[in-house]
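Engineer: sequence isn't available, so here's the structure alone:
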């Protein structure tokens, strides 16, 4: 009986250690807060963030990342649009990188629906401080990223908060796990 208890304690200690290592060093859960990433991510969805990928390589355009925003005392989820050295220009529904319009397949259905109604998806909210048409062209500095929410007319992103330092990046969003009916790996 005594040996069995010792074995159970060892097994539980190892399991606890594995959970700690996985949770703090490899992956982290994240809850989407707000509509800024619709139609691809919804408010209150739960995702798994891969925390080690950017220890191996830098973020790439199109990847969805989670990063710290100390001024807001919380983390944001956004899509990487520009990497260091890229020149960014946002004009209506077209995002230009280094003078070339980029394809955004993750928003194509939303663009098509808005355009079918003779509207822009990336609506100008000129009555507010939202800078859809006023974001100046800029070159992404070293060790920084330019990020945007998929819900372009309702996203606090690099057009408002500026470039994101690489050292604030928590990791890449890799899996939606809740609600269960939305369970899927995230395409980047």
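Structural biologist: That came through, no problem. Just so it is clear, the structure is predicted and the values come from calculations on it, not from any experiment. Numbering: from 1, shown residues only.

Engineer: from here on, contacts and neighbour counts on C-alpha atoms
Structural biologist: Will do.

Engineer: so what's residue 171 closest to, chain neighbours aside?
Structural biologist: Once flanking residues are discounted, residue 171 sits nearest to residue 51: 4.4 Å by C-alpha to C-alpha, 6 or more residues apart in numbering.

Engineer: go ahead and confirm the one you found touches residue 168.
Structural biologist: No: the criterion here is C-alpha atoms under 8 Å, and residue 51 misses it with residue 168 at 11.6 Å.

Engineer: who's in contact with the lengthiest helix in the chain?
Structural biologist: Longest helix in the chain by number of residues (criterion: DSSP state H): helix 2-21. Around helix 2-21, nothing counts as a contact under C-alpha atoms under 8 Å, 6 or more residues apart in numbering.

Engineer: do the same with stretch 36-50
Structural biologist: Taking C-alpha under 8 Å, 6+ apart as the rule, stretch 36-50 contacts 26-35, 65-66, 77-78, 106-107, 110, 149-152, 154-156, 170-179.

Engineer: which ones among those residues lie within strands?
Structural biologist: Under the assignment DSSP state E, the contacts of stretch 36-50 contribute 27-31, 65-66, 77-78, 170-178 to strands.

Engineer: try it against this one:
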């Protein structure tokens, strides 16, 4: 009798752990694999990141956030950085980002800009001004020459990203273990 009671308690505990794990992955956090080099040097191919999914009900999306985007047509996820917010006008000229006419410092690109300026190349081709529609975002990869993002025309571009396409924000790298760090 006691063995059966212990077994039932153990099964209840296991069921509780499974329910909590599913709830956490569904509503709070989920692991995502980085696929490709479009976010180099910030994120690397095959790194595993933890994504906060709370933006859908308690969070907000800000410029500079690294977000995971669900592409409904291809059933894949993209990892990109939010550059422009709904209703803004964005343009790029000589590697200088301007939002609504004001220059924005992209500190996360400091090393990449040093490299390109030393080699007489641009990190980002000029574009714009482009008006971002309401309820949409303009995203780009940190590895600008090798990123499919909001620049350009489909199918070679993601275009503007609706809030519904954003799964969550990257919080930190968890794998490989020697690369554990916060993401910005």
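Structural biologist: Ah, there it is. Note that this is a predicted model, so its numbers are computed, not measured.

Engineer: TM-score for the pair, please.
Structural biologist: The TM-score (TM-score structural alignment, normalised by the length of structure 2) is 0.91; 177 aligned residues with a C-alpha RMSD of 1.3 Å.

Engineer: ok so, going back, pull out the buried residues from the ones in strands among the contacts of stretch 36-50 of structure 1.
Structural biologist: Among these, those classed as buried by 16 or more other C-alpha atoms under 10 Å are 27-28, 30-31, 65-66, 77-78, 170-177.

Engineer: so who does the residue most central in space within structure 2 touch?
Structural biologist: Nearest to the geometric centre of structure 2 sits residue 67, at 2.3 Å (C-alpha atoms, centre = their mean). Contact partners of residue 67 of structure 2, counting by C-alpha under 8 Å, 6+ apart, are 79, 80, 81, 82, 166, 167, 168, 169, 170.

Engineer: against residue 27 of structure 2, how distant is the equivalent of residue 40 of structure 1 over in structure 2?
Structural biologist: Applying TM-score structural alignment, one finds that residue 40 of structure 1 aligns to residue 42 in structure 2. Taking C-alpha to C-alpha, to the nearest Å as the measure, residue 42 of structure 2 falls 26 Å from residue 27 of structure 2.

Engineer: in what helix or strand does the corresponding residue of structure 2 for residue 118 of structure 1 lie?
Structural biologist: Alignment note (TM-score structural alignment): residue 118 of structure 1 maps to residue 120 of structure 2. For residue 120 of structure 2, there is no host helix or strand (DSSP states H and E).

Engineer: ok, residue 120 of structure 2 - how many residues close by?
Structural biologist: Neighbour count for residue 120 of structure 2, taken as other C-alpha atoms under 10 Å: 9.

Engineer: what secondary structure does residue 128 of structure 2 sit in?
Structural biologist: strand (DSSP: H, G, I helix; E, B strand; the rest coil).

Engineer: quick one: contacts for the aligned partner of it in structure 1?
Structural biologist: With TM-score structural alignment as the criterion, residue 128 of structure 2 lines up with residue 136 in structure 1. Each residue near residue 136 of structure 1 by C-alpha under 8 Å, 6+ apart is listed here: residue 89.

Engineer: ok, now residue 96 of structure 2?
Structural biologist: 103, 104, 105.

Engineer: mind filtering these down to those shared with structure 1?
Structural biologist: Among those, the ones still in contact in structure 1 (both residues aligned by TM-score structural alignment, their matches' C-alpha atoms under 8 Å) are 103, 104.
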